[in-house]
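In: Predicted structure and sequence below. I'll ask about it afterward.
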Amino acid sequence: MAEEGYKVTLNVYDLSNGLARQLSTSFLGKPIEAIWHTGVVVYGNEYFFGGGIQSTPAGSTPYGRPMRVVELGVTHVPREVFEDYLRDIAPRFTAETYRLLTHNCNNFSNEVAQFLVGAGIPEYILNLPSEVMSSPMGPLIMPMIQNLESTLRNNAAPQATQFVPTPASVSVPSAPDKAAVKREEPAPPPAAAEASKEAAAPASAPAPAADPLGSARGKVQEEVMREFAAIMASGTLRASEAAALAMRRVMERHGDGATMQQG
C-alpha cells in the first residue's frame, strides 16, 4: 500500500443544513451556497479542526453525512510521519486559536492537504468568509462575530485538545536503565498496589471536542429566526427588510458581549 500511495479525499459538510442557501439572500443580500466545514480523509480516518485537532474513523464524525466528497489526490507520506506532523502543528490549532473567519476548520484542511498532496482545498470553500463579509450585511455582522469569539475564549475557557496518535504510530524510545531500576524496586503492599492501580488507571477517552463556536452560533441563529418570524407575522415589512431588522435587533442585544455571558 505504501508503494501505491494512500488516497486522500475531502469531506465537505454544510453546517447550516440547507438554511444558508434558503435564507442567505434575505439575511446577507447575496446568495451563499452553504456554511462549509471540511475534514481530510486518509489512512481510514478523518482529520479535522474542532476544539483542537480531531481524528475519528472515516464516516463517524459528529457532522453526519458529507454534502460532497472531493478527490484531493494520492499521498506517499507514511501515516507515522503524518501524525508526527499533526503533533507538531497541534499547538497552532486549539480552541483558543480558533478564528471563525481566518483560522478555522477549512484553513486546517487546506494546510493538511498541502502537506499530503502538495495542493490545497477548493477556493470556493476558503473564500466563504470573504463572501460573507463582502455582503451588504457583512460590516454589521463582524462586531457580533468578534464578541462571540471573545466571550467564548475569555469566559468559556475551553481546554486545548491535542492530537492523540493511534497506538501503532507511537514510537517510544527505549529506557533500559529505568526499566532495570523499576525491576529492582520492592513490590508495594497489596493495599498500596491497589491504590496505585486505581490512580494510574487511564480515564475513559473523551469524545471529540465540538466546534468551539457551534452552540453560540446555534443560539444566535435561533434568536434571529424568532425575530424574523415575529416581524413577518406583523405583515408590515418585506422578507429582506424583516431579515435585516431581525439581525440588527439580535446584534444590539449582544453588542457588548454582556448578554452572551449571562446566556
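Out: Sure, I can see it.
In: Going by C-alpha atoms from here, please, whenever you check contacts or count neighbours.
Out: Will do.
In: Spatially central residue for the protein, please.
Out: Taking C-alpha atoms, centre = their mean, the centroid of the chain lies closest to residue 50, which sits 2.3 Å from it.
In: So that residue sits against residue 95, correct?
Out: Yes: using C-alpha atoms under 8 Å, residue 50 is in contact with residue 95, at 7.4 Å.
In: need the contact list for residue 140.
Out: The neighbourhood of residue 140, defined by C-alpha atoms under 8 Å, 6 or more residues apart in numbering, consists of residue 248.
In: name the element it belongs to?
Out: helix 138-151 (DSSP states H and E).
In: picking that back up, what distance do you get for the residue nearest to the centre of the chain to residue 61?
Out: 11 Å (C-alpha to C-alpha, to the nearest Å).
In: returning to that earlier point: can you list contacts of the next helix or strand after the helix holding residue 140?
Out: Using DSSP H and E, the helix or strand that follows helix 138-151 in sequence is helix 176-184. Residues outside helix 176-184 that contact it (C-alpha under 8 Å, 6+ apart): none.
In: After helix 176-184, which helix or strand is next?
Out: For helix 176-184, the following helix or strand on the C-terminal side (DSSP H and E) is helix 190-200.
In: put this beside the first:
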Amino acid sequence: MASTSIANKREFYERDERRAMNGVDDTGYQVELFVYDLSRGLAKTMSPALLGKQIEGIWHTGVVAYGREYFFGSGGIESCRQGGTILGDPDKIEELGHSQVPYQLFLEYIFGLGEGNYKPGAYDLLKHNCNNFSDEVSQFLCGHGVPKHILQLPDEVLNTPLGQAVLPLINSLQVTVDDHAPPNHHRPGQPPY
C-alpha cells in the first residue's frame, strides 16, 4: 500500500531534500510519480455502466524529486512534502528513474514553467492538466514521460457517448485551489521550493 511506502521512505525523502538544499548532487536523485485516483475507486466500479468500458481511475499525478512533490493545478505549480497534498497518500507510486539534473537547474526550469505554460490560470482539465505537467517534468529529469494510459485518459473518456454529452459541462468547470493550503505548500517565488 502507498501509505506504508511513504512512511518507509520518509527518511529517504528527507535526506534527498537536505542534499538538494545543500547543493549535494553528486549521486543524483530518485524521481517518482505519485498517482492519486480522484474517484477513490468509483471510476473502476461505475465506468462500465456509465461509459460502456472500464477505466481504472481518474488520475491526478505529482512528481517527487529532491525530496518534494511537484504538481500543477489551476493556481499554477506548487510543491509540498511528498504525500502532503490535500489528497493524502498516493494510490500508486511509479519509479520514473534517476536524475543527474542539479537542484538549482531544476528550480530554474520549474520557475520557467511557472511563468510560461504552467502559470496560474493555464490549467485545462482535459488538455493541460497535472498529468501533462508531470509528463513534461519527467521528460526533463529522466528523459522519458509518465505512463501513456495516464495521459490518454481524457481522450478515452471523451471518445464515449457520455463523454461527448458531458463535454460542455466539463469545459465550464473550474478547479479551484484551496487558499487555506497547509504551510508546506509553495508556489514559484515562495521558497523553499
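Out: Structure received. Nothing here was measured: the structure is a model prediction, and the numbers come from that model.
In: Wait, a strand at residue 62 of the second structure?
Out: Yes: if the criterion is DSSP: H, G, I helix; E, B strand; the rest coil, then residue 62 of the second structure is within a strand.
In: right, and it touches residue 71 too?
Out: Yes: with contacts counted by C-alpha under 8 Å, residue 62 of the second structure reaches residue 71, the gap being 4.6 Å.
In: So between these two, which is more surrounded?
Out: Neighbour totals were compared for residue 62 of the second structure and residue 71, and residue 62 leads with 30 against 23 (other C-alpha atoms under 10 Å).
In: what does the more buried one align to in the first structure?
Out: Under the alignment by TM-score structural alignment, residue 62 of the second structure pairs with residue 39 in the first structure.
In: Apart from its neighbours in sequence, what residue is nearest that match?
Out: With C-alpha to C-alpha, 6 or more residues apart in numbering as the criterion, residue 39 of the first structure has its nearest non-adjacent residue at 4.6 Å, and that residue is residue 48.
In: host element of that neighbour?
Out: In the assignment (DSSP H and E), residue 48 of the first structure maps to strand 45-49.
In: For the residue lying closest to residue 31 of the first structure once chain neighbours are set aside, list the residues it contacts.
Out: Leaving aside its sequence neighbours, residue 31 of the first structure sits nearest to residue 25 (C-alpha to C-alpha, 6+ apart; 4.7 Å). By C-alpha under 8 Å, 6+ apart, residue 25 of the first structure lies in contact with 31-32, 240.
In: still on that earlier bit, and for residue 62 and residue 71 of the second structure, which residues touch both?
Out: 130, 134.
In: Quick one: the strands in the second structure, in order.
Out: In the second structure, strands defined by DSSP state E lie at 29-37, 59-65, 68-73, 76-81, 92-99, listed in chain order.
In: packing partners for the fourth one?
Out: So the one you mean is strand 76-81 of the second structure. strand 68-73, helix 103-115 (3 or more C-alpha pairs under 8 Å, 6 or more residues apart in numbering; DSSP states H and E).
In: go with 6 Å
Out: strand 68-73 (3 or more C-alpha pairs under 6 Å, 6 or more residues apart in numbering; DSSP states H and E).
In: angle of the strand it packs on against strand 59-65?
Out: Going by axes from the mean of the first three to the mean of the last three C-alpha atoms, to 10 degrees, strand 68-73 of the second structure is angled at 140 degrees with respect to strand 59-65.
In: chain center to strand 68-73 of the second structure: distance?
Out: 5 Å (C-alpha atoms, centre = their mean, to the nearest Å).
In: In the second structure, spot the helix with the most residues.
Out: Using DSSP state H, we find that the single longest helix of the second structure is helix 2-21.
In: and the aligned residue in the first structure for residue 168 of the second structure, how many residues sit next to it?
Out: Counting by TM-score structural alignment, residue 168 of the second structure corresponds to residue 143 in the first structure. Neighbour count for residue 143 of the first structure, taken as other C-alpha under 10 Å: 15.
In: The second structure: which residue goes with residue 97 of the first structure?
Out: In the second structure, residue 97 of the first structure lands on residue 122 (TM-score structural alignment).
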